[in-house]
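*Asks:* sequence-free structure coming up:
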């Protein structure tokens, strides 16, 4: 194995007590970071949210028109 492990060697870590703890006031060394994005993420399209808002608005207007037409029909105005 040629790659080094990301965590420090416990036998060479200063102030490390048996069992892996550290005394008060000491902090163990950090591990290497391997997380993150490899390339920029594409921007999501704005077309679908706008389309859904328009479709929802049309449906709301159709239901409101139906309710008004039913109310006018029942009242015989």
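*Replies:* Ah, there it is. The shown structure was predicted, so the numbers you read here are calculated from the model rather than taken from an experiment.
*Asks:* please make it C-alpha for all contacts and neighbour counts, starting now.
*Replies:* Noted.
*Asks:* tell me, how many neighbours does residue 20 end up with?
*Replies:* If you count neighbours by other C-alpha atoms under 10 Å, residue 20 ends up with 10.
*Asks:* this is the comparison structure:
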């Protein structure tokens, strides 16, 4: 392998004290961070999830009724 490791050699690192410590002022200051949203996000509509749940519940009840009717032979199929 001819590629060098990504970490620098500890002996060649600037401002490194014996034992691995760094003197005060030897590290750059933390960078500023930006987080959060610049504008409040609109609330999503609750109609779509409620409608979906109602449709799924109705379909589930219809399938359950069909299986029940087939099990007791009420459909004459």
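*Replies:* The structure has been received and is ready for your questions. Note that this is a predicted model, so its numbers are computed, not measured.
*Asks:* how many other residues sit next to residue 66 of structure 1?
*Replies:* A count of nearby residues for residue 66 of structure 1, using other C-alpha under 10 Å, gives 12.
*Asks:* and the gap between it and residue 55 of structure 1?
*Replies:* When C-alpha to C-alpha, to the nearest Å is applied, the distance between residue 66 of structure 1 and residue 55 of structure 1 equals 17 Å.
*Asks:* do the same with residue 47 of structure 1
*Replies:* Following C-alpha to C-alpha, the distance that separates residue 47 of structure 1 from residue 55 of structure 1 is 12 Å.
*Asks:* ok, and for stretch 45-59 of structure 1, which residues are buried?
*Replies:* Using 16 or more other C-alpha atoms under 10 Å as the test for burial, stretch 45-59 of structure 1 gives no buried residues.
*Asks:* understood, closing this out.
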